[in-house]
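> below is the structure, and that's it, no one-letter string:
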């Protein structure tokens, strides 16, 4: 299974970014390979459409699950609903490692 985290850094100890569209970093964890990879999001300077751009980047990574803080906005959700993805929210105040544990323990709320 592949999991995307909205993060403010590139490691397990990085804080989660509560934002979806304007997240700092997309962290992709491949459970089968036990591999964590970071991808810069680069949407900070955008006036509009950050959520849509981020949704497209996420889809390119082909995750099964997205873990974030506040969840994706309405327009991003429209795109993400077309794919077999699960989005979990409520991890905004956690580290990436804590968010992963919360997901595995069924603590996070499901947005999609």
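Structure received. Remember, predicted model here, so these are calculated numbers, not experimental data.

> hey, let's count contacts and neighbours off CA atoms from now on
Fine.

> give the residue farthest from the middle of the protein.
Largest separation from the mean C-alpha position in the chain: residue 47, at 20.7 Å (CA atoms, centre = their mean).

> quick one: that residue from residue 53, how far?
In this view, residue 47 and residue 53 are 12 Å apart by CA to CA, to the nearest Å.

> so residue 29 sits against residue 4, correct?
Yes: between residue 29 and residue 4 there is a contact at 6.4 Å, judged by CA atoms under 8 Å.

> which of these two has more neighbours?
Each of residue 29 and residue 4 has its neighbours counted (other CA atoms under 10 Å); residue 4 has more, 25 against 21.

> surely the more buried one is in a strand?
Yes: applying DSSP: H, G, I helix; E, B strand; the rest coil, one finds residue 4 inside a strand.

> any idea how far it lies from residue 45?
22 Å.

> in the chain, where's the longest helix?
For the chain, the helix with the greatest residue count under DSSP state H is helix 50-61.

> tell me the first helix or strand C-terminal of that one.
Next in sequence after helix 50-61, counting helices and strands by DSSP states H and E, comes strand 65-67.

> end to end, how far does stretch 58-73 reach?
14 Å.

> dropping in the other structure now:
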């Protein structure tokens, strides 16, 4: 089976990126062979639609599961419609550790979107209700 992992780099030793559509990197991992192939994040710097573009890239890559920190509502709907199981809340560990937990059956799929607020380092994300955290208006 192929699965995708959002990463802060291009290897399994990099940390899981807490973001999906704007992740620093994506890895496609073949769970049968253990081979990990970097995949470009298609719209990481787009004003909108980054999550949908990333979901489409996973479908084209043949991924059946996603290991990540969080997905937004539009991406969550697209991934669910494509039959891709989503495993969230995995930031703060290496992609390899997340993969090992997946392979051991220690993760539970969670296709519902997660609200995003300030990430470590003060990055700005989406707050509940779709407002942009850290911005007034």
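Looks like it came in fine. All of these numbers come straight from a predicted model, not from anything done at the bench.

> quick TM-score on the pair, please.
The TM-score (TM-score structural alignment, normalised by the length of structure 1) is 0.88; 111 aligned residues with a CA RMSD of 1.5 Å.

> same for the longest helix of structure 1, what does it pack against?
With contacts taken as 3 or more CA pairs under 8 Å, 6 or more residues apart in numbering; DSSP states H and E, helix 50-61 of structure 1 sits against helix 74-80.

> what about the helices in structure 2?
50-61, 73-81, 95-103.

> who touches the longest one?
Under the criterion CA atoms under 8 Å, 6 or more residues apart in numbering, residues 4, 20-22, 28, 41-44, 71-72, 74-75, 78-79, 82 lie in contact with helix 50-61 of structure 2.

> return the member of these nearest to residue 102 of structure 2.
Residue 102 of structure 2 lies nearest to residue 4 out of these, by CA to CA, at 11.5 Å.

> I'd say the closest one and residue 28 touch.
Yes: here residue 4 of structure 2 reaches residue 28: they are 4.5 Å apart, a contact under CA under 8 Å.

> what residues are shared contacts of these two?
In contact with both residue 4 of structure 2 and residue 28: residue 63, using CA under 8 Å, 6+ apart.

> and the end-to-end length of stretch 17-28 of structure 2?
Terminal-residue distance, stretch 17-28 of structure 2 (CA to CA): 14 Å.

> kindly apply the preceding question to stretch 92-101 of structure 1 instead.
Note: stretch 92-101 of structure 1 ends 14 Å apart using CA to CA.

> so that stretch matches what in structure 2?
Aligned by TM-score structural alignment, stretch 92-101 of structure 1 falls on residues 91-100 of structure 2.

> return the set of buried residues in that stretch.
91, 94, 95, 96, 97, 98, 99 (16 or more other CA atoms under 10 Å).

> if we can go back for a sec, just the contacts of helix 50-61 of structure 2 now: which is nearest residue 11 of structure 2?
Nearest member of those to residue 11 of structure 2, counting by CA to CA, is residue 28, at 10.3 Å.

> identify the residues contacting the closest one.
2, 3, 4, 5, 36, 37, 38, 39, 61, 63.

> give me that answer again for 6 Å
3, 4, 36, 37 (CA atoms under 6 Å, 6 or more residues apart in numbering).

> for residue 14 of structure 2, state which of these is nearest.
residue 36 (12.2 Å).

> pretty sure the closest one sits against residue 26.
No: Residue 36 of structure 2 lies out of contact with residue 26 (CA atoms under 6 Å); the separation is 9.8 Å.

> who has more neighbours, those two?
Neighbour count, other CA under 10 Å: between residue 36 of structure 2 and residue 26, residue 26 has more, with 32 against 19.

> residue contacts, that one?
Contacts here follow CA under 6 Å, 6+ apart; on that basis residue 26 of structure 2 touches 5, 6, 7, 38, 39.

> kindly report the same for residue 3 of structure 2.
With contacts defined as CA under 6 Å, 6+ apart, the neighbours of residue 3 of structure 2 are 28, 29, 63, 64, 65, 66.
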